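A.B. asks: from the sequence below, what's the structure:
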Amino acid sequence: MAKQGYHHGNLRQALVDASLKLIEEKGPTGFTLSEAAKEAGVTPAAVYRHFQGREDLIAEAARQGFEIFADVMDHAYNGGHPSALAAFEATGRAYLAFARKFPGHYVAMFESGVNIAGHPELARAANRARATQEAAAAKLSEHLPPERRPPAAMFAAHVQAMSHGIVELNARGRPGTRAPFAPEDLLETGIGIYLRGLGLLPPDR
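C.D. replies: Presented below is the predicted three-dimensional model:
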């Protein structure tokens, strides 16, 4: 059954799908190319027709993940929100939803240690995803005085770090690892504290 993709000329994608399954089960460094080949139903030698090695295979999984992620973030940000704050918060929720729905891609993208700069197509996909997050941050903070306005890239990175931490607290839904609060609630309150610190939200009374 697994070899069906190969006979239809789709060995490359079959190997990516196999790697995503193994990443979910064992982590990005917990499997070999031979295991990926076995999962895809081909010989280990067949892998090298499409990938130089395991990092190259994981990089392609990450690239595909960033393409999906960029589309998800674009859709969230451009959803006809009533305010810049609502649009910004939507991108945060989209981040959590992506991690939940695409755990293999998420790990390949953010936890595999793959050299993004060393893979031009991966870098382009990652930059497209990052651009939406930075646009949301820039729009939300554009009315701050320049001396109090963080660079959009830093602003976006702070929120991404917060989002990533929340994903890890919930371990992408694995039993026994959930935080005592819903991920969306943690993110909303964390963003609220951050934005109040910047003066973008009024203080709590």
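A.B. asks: C-alpha from now on. contacts and neighbour counts both.
C.D. replies: Noted.
A.B. asks: pull the longest helix from this protein.
C.D. replies: helix 54-77 (DSSP state H).
A.B. asks: also this sequence, please, to line up against the first:
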Amino acid sequence: MPKRGYHHGNLAQALVDATLLLIEKKGPTGFTVSEAAKDAGVTPAAVYRHFDGRDGLIAECARQGYEVFADRMEEAYARGLPSAMRAFSETGRAYLEFARKNPGHYVAMFESGISVTRSPELHSVATRANGVLERAAAALSEHIPVEKRPPPSMFASHIWAMSHGVVELFARNSPGTNVAFPPEDLLETGIGIYLRGLGLIPPDS
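C.D. replies: Predicted coordinates for the structure are as follows:
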């Protein structure tokens, strides 16, 4: 069988692609460097020409994921403007969409234990992605009286945590967690309750 990594001329990317599939199937700790190499059609020694081991492979998966994620979040934010409320809501939907369409990247980014400070490149793109939600939160929080206004980073972290929880429990077909509502509806209503608590939207009549 031909070595697929060399066949299309980009061994490093072939290894990343193989790793993403293994992460989807087995989780970030359920595979070895040898398995990634085998699936890419190369020898295990070839991996170390580009990466320092499994963590290096996963970190590159995370970096590439953050690149896509940041782009999607920025597009979603822009799509909602000029309404700060709509821009904020669009970023939440973009989070769910990314997790659903890019499970290997998502796990590498948020569930692998790889720190975003592992490399300057990873830290830079993660900061860009995280900054979109914080920017959306800051714009929306301008409608809250100053004395009641949470820091934008806290505001963004609350929504990030809620989004991540919906993904983990309901958007990834976890056994025993089927509910009668789509994940998007769960997130939207949860955010609505949160925003009502902050006085950003009126209570239900």
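A.B. asks: just give the TM-score of the two.
C.D. replies: The TM-score (TM-score structural alignment, normalised by the length of structure 1) is 0.95; 205 aligned residues with a CA RMSD of 1.5 Å.
A.B. asks: who's in contact with the longest helix of structure 1?
C.D. replies: For helix 54-77 of structure 1, the surrounding residues in contact (CA atoms under 8 Å, 6 or more residues apart in numbering) are 15-17, 19-20, 28, 32-33, 51, 87-88, 90-91, 94-95, 98, 102, 105-106, 108-109, 112, 114-116, 119, 121-123, 125-126, 128-130, 132-133, 136.
A.B. asks: please flag which of these sit within strands.
C.D. replies: Assigned to strands by DSSP state E, none of those qualify.
A.B. asks: list only buried entries from those.
C.D. replies: Neighbour counting with 16 or more other CA atoms under 10 Å marks 15-17, 19-20, 28, 33, 51, 87-88, 90-91, 94-95, 98, 102, 105-106, 108-109, 112, 114, 116, 122-123, 125-126, 128-130, 132-133, 136 as buried within the contacts of helix 54-77 of structure 1.
A.B. asks: give the contact list for the residue nearest in space to the middle of structure 1.
C.D. replies: When CA atoms, centre = their mean is applied to structure 1, the residue found nearest the centroid is residue 106 (4.6 Å). Listed by CA under 8 Å, 6+ apart, the contact set of residue 106 of structure 1 reads 62, 65, 98, 99.
A.B. asks: most neighbours, which of those residues?
C.D. replies: The most neighbours of any of the contacts of residue 106 of structure 1, using other CA atoms under 10 Å, belong to residue 62, which has 29 neighbours.
A.B. asks: now do the alignment partner in structure 2 of that residue against residue 80 of structure 2, distance only.
C.D. replies: Using TM-score structural alignment, the equivalent of residue 62 of structure 1 in structure 2 is residue 62. Using CA to CA, to the nearest Å, we find residue 62 of structure 2 at a distance of 27 Å from residue 80 of structure 2.
A.B. asks: and the residue nearest to the centre of structure 1? What does it align with in structure 2?
C.D. replies: Looking across to structure 2 (by TM-score structural alignment), residue 106 of structure 1 lines up with residue 106.
A.B. asks: got the contacts of residue 106 of structure 1 as JSON lines, with distance to residue 140 of structure 1 columns?
C.D. replies: What follows is the contacts of residue 106 of structure 1, written out as JSON lines (distance: CA to CA, whole Å):
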{"residue": "62", "distance to residue 140 of structure 1": "29"}
{"residue": "65", "distance to residue 140 of structure 1": "26"}
{"residue": "98", "distance to residue 140 of structure 1": "22"}
{"residue": "99", "distance to residue 140 of structure 1": "24"}
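A.B. asks: so which residues make contact with stretch 188-199 of structure 2?
C.D. replies: 89, 144, 159, 162, 201, 202, 203.
A.B. asks: so what's residue 2 of structure 2 closest to, chain neighbours aside?
C.D. replies: residue 41 (7.2 Å; CA to CA, 6 or more residues apart in numbering).
A.B. asks: same question, residue 38 of structure 2
C.D. replies: residue 44 (7.4 Å).
A.B. asks: contacts only, for that neighbour.
C.D. replies: Residue 44 of structure 2 neighbours (CA under 8 Å, 6+ apart): 33, 34, 37, 38.
A.B. asks: the second one: neighbour count?
C.D. replies: Read that as residue 34 of structure 2. Residues within reach of residue 34 of structure 2, counting by other CA under 10 Å, total 17.
A.B. asks: for the last one, same thing?
C.D. replies: When neighbours are counted by other CA under 10 Å, residue 38 of structure 2 registers 17.
A.B. asks: contact partners of the helix or strand containing it?
C.D. replies: In this structure, residue 38 of structure 2 sits in helix 33-40 according to DSSP states H and E. With CA under 8 Å, 6+ apart as the test, helix 33-40 of structure 2 has contacts from 3-5, 11, 14-15, 17-19, 22, 43-44, 46-47, 53-54.
A.B. asks: ok, back up a step: the residue nearest to residue 2 of structure 2: what's it in contact with?
C.D. replies: 2, 3, 4, 5.
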